[in-house]
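**Student:** Predicted model follows, preceded by the sequence.
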Amino acid sequence: MSEDRNGSDSGDKSWLEKIALLFSSDPHSRNDLEEVLLIAAENEVIDEDARSIMEGAMKVSDMQARDIMIPRAQMVVIKAECTLEEILPQIIRSAHSRYPVVGDSPDDVLGILLAKDLLPQILAKDNDNFQIRDLLRPTVVVPESKRLNVLLREFRENRNHMAIVIDEYGGVAGLVTIEDVLEEIVGDIEDETDHEEDQFIRKISDEDYFIKALTPIEDFNEHFKTTFSDEEFDTIGGLVIQAFGHMPARNEVTTIDNFEFKVINADQRKIHSLRMRPLEE
């Protein structure tokens, strides 16, 4: 019994010493820190959620705006010449809180419209003189190379929630929100507008689909007329992880039969969302 206790003390000392390295003045690599977090989680000093958040916080310092931005082709924008009657259905359909407002072209971003700023206009009896330009907030513009940790700090300091991402030529490449950055740290954030019925499969174009990793294989088969087996896995996420042979990171791509899957959002434990493109036979 004494030997068991000594062995336990030795083991405790081993991982405690490694955790103590965090607070020493000696320099350490990223791998050293990740190893310490793993040991801390295994010994229940921290839980897996805490470990995932810490590792996510480290990960964003290596990522840039281009890695998580919503591409230009998928941006929901409002044209400056639209009337209130034309704007409202678009806002109701997309259920976002902020919208870039563009002029003559998608590169001409005039400002950001907050959906809540339209409420007084909706209640007003006379909207004949409605001008969307009067409601616009200033546009925050960042380069594609903007580091996410820096972007998050600027979002917080300046109390902004959305930024337009521009390419090296000054054209609009996409947009990024504070929620996009936070999801890289804590995982998917779903709110009351994320309806259950549109959660799994969403068509982006004829050859491009957004797929939730939790999509049941049976539903995927029914939607795309496929015959993927669900004997070993219940969800598309499980099937994709098997195809990779490891836990994939963001932007990794794999092919299953005639379908290409690209990881859109994932953490150390699971895939959250995918982009799927049918391949020509």
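**Tutor:** Thanks, I have the structure now.
**Student:** hey, let's count contacts and neighbours off CA atoms from now on
**Tutor:** OK.
**Student:** what does the longest helix along the chain contact?
**Tutor:** The longest helix of the chain (DSSP state H) is helix 2-20. Helix 2-20 has contacts (C-alpha atoms under 8 Å, 6 or more residues apart in numbering) with 36, 37, 39, 40.
**Student:** The last one reaches residue 46, doesn't it?
**Tutor:** Yes - distance between residue 40 and residue 46: 5.8 Å, which falls inside the contact criterion (C-alpha atoms under 8 Å).
**Student:** out of the contacts of helix 2-20, which one sits closest to residue 274?
**Tutor:** Set against residue 274, the nearest of the contacts of helix 2-20 by C-alpha to C-alpha is residue 37 (27.6 Å).
**Student:** Relative to residue 110, how far out is the residue sitting nearest the centre point of the chain?
**Tutor:** In the chain, the centroid-proximal residue (C-alpha atoms, centre = their mean) is residue 180; its distance is 4.4 Å. Distance of residue 180 to residue 110, given as C-alpha to C-alpha, to the nearest Å: 22 Å.
**Student:** just residue 72 next, same as before
**Tutor:** Applying C-alpha to C-alpha to residue 72 and residue 110 gives a distance of 15 Å.
**Student:** residues touching the residue nearest to the centre of the chain, list them.
**Tutor:** Contacts of residue 180 (C-alpha under 8 Å, 6+ apart): 68, 69.
**Student:** Could you list the buried residues of the host helix or strand of it?
**Tutor:** Assigned by DSSP states H and E, residue 180 belongs to helix 178-186. For helix 178-186, the neighbour count (16 or more other C-alpha atoms under 10 Å) marks 178, 180, 181, 182, 183, 184, 185, 186 as buried.
**Student:** quick one: which of those residues is nearest residue 150?
**Tutor:** For the buried residues of helix 178-186, the nearest to residue 150 is residue 181 (10.5 Å; C-alpha to C-alpha).
**Student:** Residue 97 is in contact with residue 118, isn't it?
**Tutor:** No - counting by C-alpha under 8 Å, residue 118 is not a contact partner of residue 97; they are 10.8 Å apart.
**Student:** try this one next to it:
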Amino acid sequence: MSDSSSGSSWLERLGKVFSDEPESREDLVESLREAHNEGIIDADALLMIQGVLQVSEARVRDIMVPRPQIELIDATEPLDEILEEMLESSHSRYPVIEDTKIVGILLAKDVFRAVVKGQLQSKEDLQAIYREPVFVPESKRLNVLLRDFKESRNHMALVVDEYGELAGLVTIEDVIEQIVGDIEDEHDEEENDNIQKRAGEIYSVNAITPLDEFNGFFNLDIDEDLSETLGGYMAVQFGHVPAVDEEFVVDKLVIRVTKASERRAELFEVRPLKEDEAEQAVEQAI
């Protein structure tokens, strides 16, 4: 088969899937799932496209690191203590606070360069390499924030609430992870890797997540004698190997298969049950 005929076949199949123009976001997602079922796009591509759609709806508050979890540098501390803190935490960027005001951003690479060149002998030297902080409202949409990051070549912003108070921190990596999934580096801790927060109240959960961990995280009471893992539990509930897009309602949560092989489910999306879905479930149960 020639490349041209192969390409024509691919386009014909894609055109067939979208023969009825989607009238809503839900219709578009359903068409994309059908494209996956037809073998036009794979599971990873489907997840990424769905992530792009979520980014266009979600806001900064949905993914930001809240203030209590931010590694802040206190500008009033001695220079050696500040450097020790940076060395122990191993982040790339640090907001600097003095009293209650953010006075700058310290980049680890700037500090390292100054130390190597012998140009960091005092607190004044440290202040000289502060970067200007960038502030964004917590209501800002993620797709707009991503565009701003790209245009400014800045990779971190401080999030402020409606009163102008520091509410959190967001990075370009946080936004990209909503599209491609969790990005790990050598400094990421390996705690709770099985459950990752996506935009809003949506979570991505590995099938190998132990049921006790899943119960504890979502405050559920699933019988742990049924299976050791979430994937095993879902297989029991379906009575077969779960396929992509199959859903199961547990308490007030919807668990949907987002990635699966012929032998097992690999990844789930967990989200709250919508009000209309709850009413429909009650009607079906009657």
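**Tutor:** Structure received. Note that the coordinates shown come from a computational prediction; the quantities given were computed from them, not determined experimentally.
**Student:** TM-score for the pair, please.
**Tutor:** The TM-score (TM-score structural alignment, normalised by the length of the first structure) is 0.66; 221 aligned residues with a C-alpha RMSD of 3.7 Å.
**Student:** just to revisit the earlier point, tell me which two in the buried residues of helix 178-186 of the first structure are the farthest apart.
**Tutor:** Taking C-alpha to C-alpha, the two most distant members of these are 178 and 186; they sit 12.3 Å apart.
**Student:** Find the residue closest to the residue mapped onto residue 78 of the first structure from the second structure in space, skipping its chain neighbours.
**Tutor:** Using TM-score structural alignment as the criterion, residue 78 of the first structure maps onto residue 73 of the second structure. Spatial nearest neighbour of residue 73 of the second structure, chain neighbours left out: residue 96 (4.6 Å); criterion: C-alpha to C-alpha, 6 or more residues apart in numbering.
**Student:** Need the three-state assignment for the one you found.
**Tutor:** Per DSSP: H, G, I helix; E, B strand; the rest coil, the secondary structure class of residue 96 of the second structure is strand.
**Student:** Tell me the residue in the first structure aligned with it.
**Tutor:** Mapped onto the first structure by TM-score structural alignment, residue 96 of the second structure lines up with residue 101.
**Student:** one step back: return the residues in contact with the residue nearest to residue 73 of the second structure.
**Tutor:** Residue 96 of the second structure makes contact with 72, 73, 74, 75, 102, 103, 104, 105, 106, according to C-alpha under 8 Å, 6+ apart.
**Student:** one more time with 6 Å
**Tutor:** Contacts for residue 96 of the second structure (C-alpha atoms under 6 Å, 6 or more residues apart in numbering) come out as 72, 73, 74, 102, 103, 104, 105.
**Student:** Relative to residue 138 of the first structure, how far out is the counterpart of the last one in the first structure?
**Tutor:** Residue correspondence to the first structure (TM-score structural alignment): residue 105 of the second structure is matched to residue 112. Taking C-alpha to C-alpha as the criterion, residue 112 of the first structure is separated from residue 138 of the first structure by 6 Å.
**Student:** before we move on, back to that, of residue 97 and residue 118 of the first structure, which one has the most company?
**Tutor:** residue 118 (16 against 12; other C-alpha atoms under 10 Å).
**Student:** Before we go further, the more buried one is sitting in a helix, right?
**Tutor:** Yes - under three-state DSSP, residue 118 of the first structure sits within a helix.
**Student:** against the first structure, where does stretch 40-57 of the second structure fall?
**Tutor:** Using TM-score structural alignment, stretch 40-57 of the second structure pairs with 45-62 in the first structure.
**Student:** Okay, buried residues for that stretch please.
**Tutor:** 48, 51, 52, 53, 55, 56, 57, 58, 60.
**Student:** Please apply the same query to stretch 108-127 of the second structure.
**Tutor:** Buried-residue list, stretch 108-127 of the second structure, by 16+ other C-alpha under 10 Å: 108, 111, 114, 120, 126, 127.
**Student:** Could you list which of these belong to helices?
**Tutor:** Among those, DSSP H puts 108, 111, 114, 126, 127 in helices.
**Student:** ok, the last one to residue 79 of the second structure distance?
**Tutor:** In this case it means residue 127 of the second structure. On the measure of C-alpha to C-alpha, residue 127 of the second structure and residue 79 of the second structure end up 11 Å apart.
**Student:** about what we covered before: pretty sure the match of residue 105 of the second structure is in contact with residue 136, am I right?
**Tutor:** Yes - counting by C-alpha atoms under 6 Å, residue 136 is a contact partner of residue 112 of the first structure at 5.3 Å.
**Student:** Who has more neighbours out of the two?
**Tutor:** With neighbours defined as other C-alpha under 10 Å, residue 112 of the first structure and residue 136 compare such that residue 112 has more, 23 against 17.
**Student:** so how far is residue 30 of the first structure from the more buried one?
**Tutor:** 38 Å.
**Student:** do residue 69 of the first structure as well
**Tutor:** Residue 69 of the first structure is 25 Å from residue 30 of the first structure, by C-alpha to C-alpha.
**Student:** Tell me which stretches of the first structure form strands.
**Tutor:** 70-71, 78-79, 98-102, 109-114, 141-143, 162-166, 172-177, 201-205, 208-212, 253-256, 259-266, 271-278 (DSSP state E).
**Student:** What lies in contact with the last one?
**Tutor:** Applying C-alpha under 6 Å, 6+ apart, the set of residues contacting strand 271-278 of the first structure from outside is 207-213, 259-266.
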